[in-house]
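S.K.: the sequence isn't on hand, but the structure is:
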């Protein structure tokens, strides 16, 4: 009897702490997700109080006839691959730089991380002004014609300025995570390898990189989710243009639901998007588990 009361007391304490969070999670995540799944099988326009059940029509239309969704999917995939590689590579290089014996390393850490605290909407507008006005004025006054190039107006190259701005804004966080991993490597291991005659490159590839695997996993998950969900940066920088060439999946879903008032189709797109992200994250999780030998 005493053991039962103890278990009930422990369950009550656990529920006291977990309960509010669980209620919020159900209210703000589970219920909206369930509602989205329901509406994806309807023709609801977001305005009428009634709607018609149309089954899988939204999904069939999505995969057979929606060129805008397919183009947005391709662009999002391209941007994600480029962004993940650039942010992780640059973040590691900057972490190695600011972990060195440079006198200015603390100042450099602040400089590199500062853009990360700026809102993506603000970042987008700042760089839009820089590309469209500042560079153009510099080009006309200095005679450097390449500066007058329409960086945000060419559908064939629009991916690169967006990836560059994203790199500038997000590399600081990746640097901090890698820096924490670097500072967690015991000095004794470095000294032992130095005594054995290991050079700088051997130390990097045989010791530093393998021990940075947890930091790499964290950065990989962060950059993957942020890249696939990119919305406000592109909305402020290009608005999805020119001619929809930089429209991400998140922007495509937003316009379908809130601009075209096709909530049924918009929620179907969001469900497909959500499943795609879940599949990608599960694949990453399994691969990283194998890398860690679990």
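M.R.: Yes, it's here. Keep in mind it's a predicted model, so treat the numbers as computed, not measured.
S.K.: every contact and neighbour count from this point should use C-alpha atoms.
M.R.: OK.
S.K.: so which bits of the helix or strand containing residue 97 are buried?
M.R.: Assigned by DSSP states H and E, residue 97 belongs to helix 67-98. Across helix 67-98, burial judged by 16 or more other CA atoms under 10 Å covers 68-77, 79-80, 82-84, 86-88, 90-92, 94-98.
S.K.: could I get the contacting residues of residue 155?
M.R.: 241-243, 245-246 (CA atoms under 8 Å, 6 or more residues apart in numbering).
S.K.: comparison target below:
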């Protein structure tokens, strides 16, 4: 190609490239403009309240009066001496650990069953997912009625003493009722995640293991579980985080009772902070618990991901 022809071709190409660049910039600007409302809403209803809560945690504000004073770290130091705070932490951790284990074991077993060759598989999947779309408060009130009225009648007629009394009225057994309702609803979402993980396991591997004479347990432990380990990590972290923030179940079932036996940290913050005149004090409690949840989640991720690599 001669120089003159090359120059002519170049002049035709350059304007086209400029138009494309301007168009791409226009698209980028539109994308940024579309994200601004979401960013503003997130900042207004999440970031700003968080910063405001941290600010109030260093004061003695009761949530109602117009005047308050800065008291430094006094609220944080008082948390260490408060038996109600310590009891709520103990209940919340006990509840979260037990429920997380039960939910993941049951969800994995259900997912393995639904992933096998059974009839009406899609029907069962929809049935197991149904609890996840229901309101926790509605579920809680229904289970409250079952624990208080249905089970005692059934237990009395069958002569089963363990069911004859309402466990929600027993300060040593009430937490089990909260665990039952939490497991019943949480299994739905976790099961779907495990089913998604099981879909990633190639059938060829199972066929090869069958030819090698591997049993069902060896097949699960050596093939299935290592492949779905990332899904196990996700489920464990999300379940623990959600159960550490247990609130609706406590409100609908026990109201923190009997006494303070089932008073979770989230419920204590709500009750004492908004209606107990301890807004600043419970703000400090919220900040501490926020940090605790972050630390637990990070440790979970690191430990479980390390096991994924080891597998």
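M.R.: Nice, I can see it. Everything quoted here is computed from the prediction, not taken from an experiment.
S.K.: give me the TM-score for this pair.
M.R.: For this chain pair, the superposition-based TM-score is 0.92 by TM-score structural alignment, normalised by the length of the first structure; 293 aligned residues with a CA RMSD of 2.2 Å.
S.K.: that older thread, which part of the second structure matches the helix holding residue 97 of the first structure?
M.R.: On the second structure, the counterpart of helix 67-98 of the first structure by TM-score structural alignment is residues 83-114.
S.K.: again with stretch 262-279 of the first structure
M.R.: Under TM-score structural alignment, the match for stretch 262-279 of the first structure is residues 278-295.
S.K.: same check, this time on stretch 190-208 of the first structure
M.R.: Counting by TM-score structural alignment, stretch 190-208 of the first structure sits on residues 206-224 of the second structure.
S.K.: which residues sit against that stretch?
M.R.: By CA under 8 Å, 6+ apart, stretch 206-224 of the second structure touches 198, 201, 205.
S.K.: the first one and residue 113 touch, don't they?
M.R.: Spelled out, it's residue 198 of the second structure. No. Residue 198 of the second structure is beyond contact range of residue 113, at 10.9 Å (criterion: CA atoms under 8 Å).
S.K.: can you point me to the longest helix in the second structure?
M.R.: Taking DSSP state H as the criterion, the second structure has its longest helix at helix 3-42.
S.K.: follow the chain on from that helix and name the next helix or strand.
M.R.: Taking DSSP H and E, what comes next after helix 3-42 of the second structure is helix 48-56.
S.K.: what's residue 119 of the first structure aligned with over in the second structure?
M.R.: Checking with TM-score structural alignment, residue 119 of the first structure has residue 135 as its match.
S.K.: still on that earlier bit, just the buried members of the contacts of stretch 206-224 of the second structure?
M.R.: Here, 16+ other CA under 10 Å leaves 198, 201 buried among these.
S.K.: which of the contacts of stretch 206-224 of the second structure lies closest to residue 166 of the second structure?
M.R.: Closest approach between those and residue 166 of the second structure, by CA to CA: residue 198, at 39.6 Å.
S.K.: give me the distance between that closest one and residue 239 of the second structure.
M.R.: 19 Å (CA to CA, to the nearest Å).
S.K.: ok so, going back, emit the PyMOL select command for whichever of the contacts of residue 155 of the first structure are buried.
M.R.: Selecting the buried subset of those in PyMOL, with 16+ other CA under 10 Å as the burial test, is done by:
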select buried, resi 241+245+246
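S.K.: farthest-apart pair in the contacts of residue 155 of the first structure, please.
M.R.: It's 243 and 246 that sit farthest apart of the contacts of residue 155 of the first structure, by CA to CA, at 8.1 Å.
S.K.: can you give me the distance of the equivalent of residue 260 of the second structure over in the first structure to residue 69 of the first structure?
M.R.: Counting by TM-score structural alignment, residue 260 of the second structure lines up with residue 244 in the first structure. Counting by CA to CA, the gap from residue 244 of the first structure to residue 69 of the first structure is 10 Å.
S.K.: likewise for residue 211 of the first structure?
M.R.: 40 Å.
S.K.: for residue 97 of the first structure, same thing?
M.R.: Taking CA to CA, one finds residue 97 of the first structure at 41 Å from residue 69 of the first structure.
S.K.: what's the mean deviation for the helix or strand where residue 128 of the first structure lies versus the second structure?
M.R.: Secondary structure assignment for residue 128 of the first structure, by DSSP H and E: helix 120-129. Compared with the second structure after fitting, helix 120-129 of the first structure deviates on average by 0.8 Å (mean CA distance after the TM-score superposition for the first structure).
S.K.: by contact count, what packs against that helix?
M.R.: Counting contacts by 3 or more CA pairs under 8 Å, 6 or more residues apart in numbering; DSSP states H and E, helix 120-129 of the first structure packs against helix 159-183, helix 232-237.
S.K.: the ones you listed into CSV, with extra columns for distance to residue 195 of the first structure?
M.R.: As requested, those are exported to CSV (distance: least, CA to CA, whole Å):
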stretch, distance to residue 195 of the first structure
helix 159-183, 20
helix 232-237, 49
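S.K.: so residue 255 of the second structure lies in a strand, does it not?
M.R.: No. Using DSSP: H, G, I helix; E, B strand; the rest coil, the secondary structure at residue 255 of the second structure is coil, not a strand.
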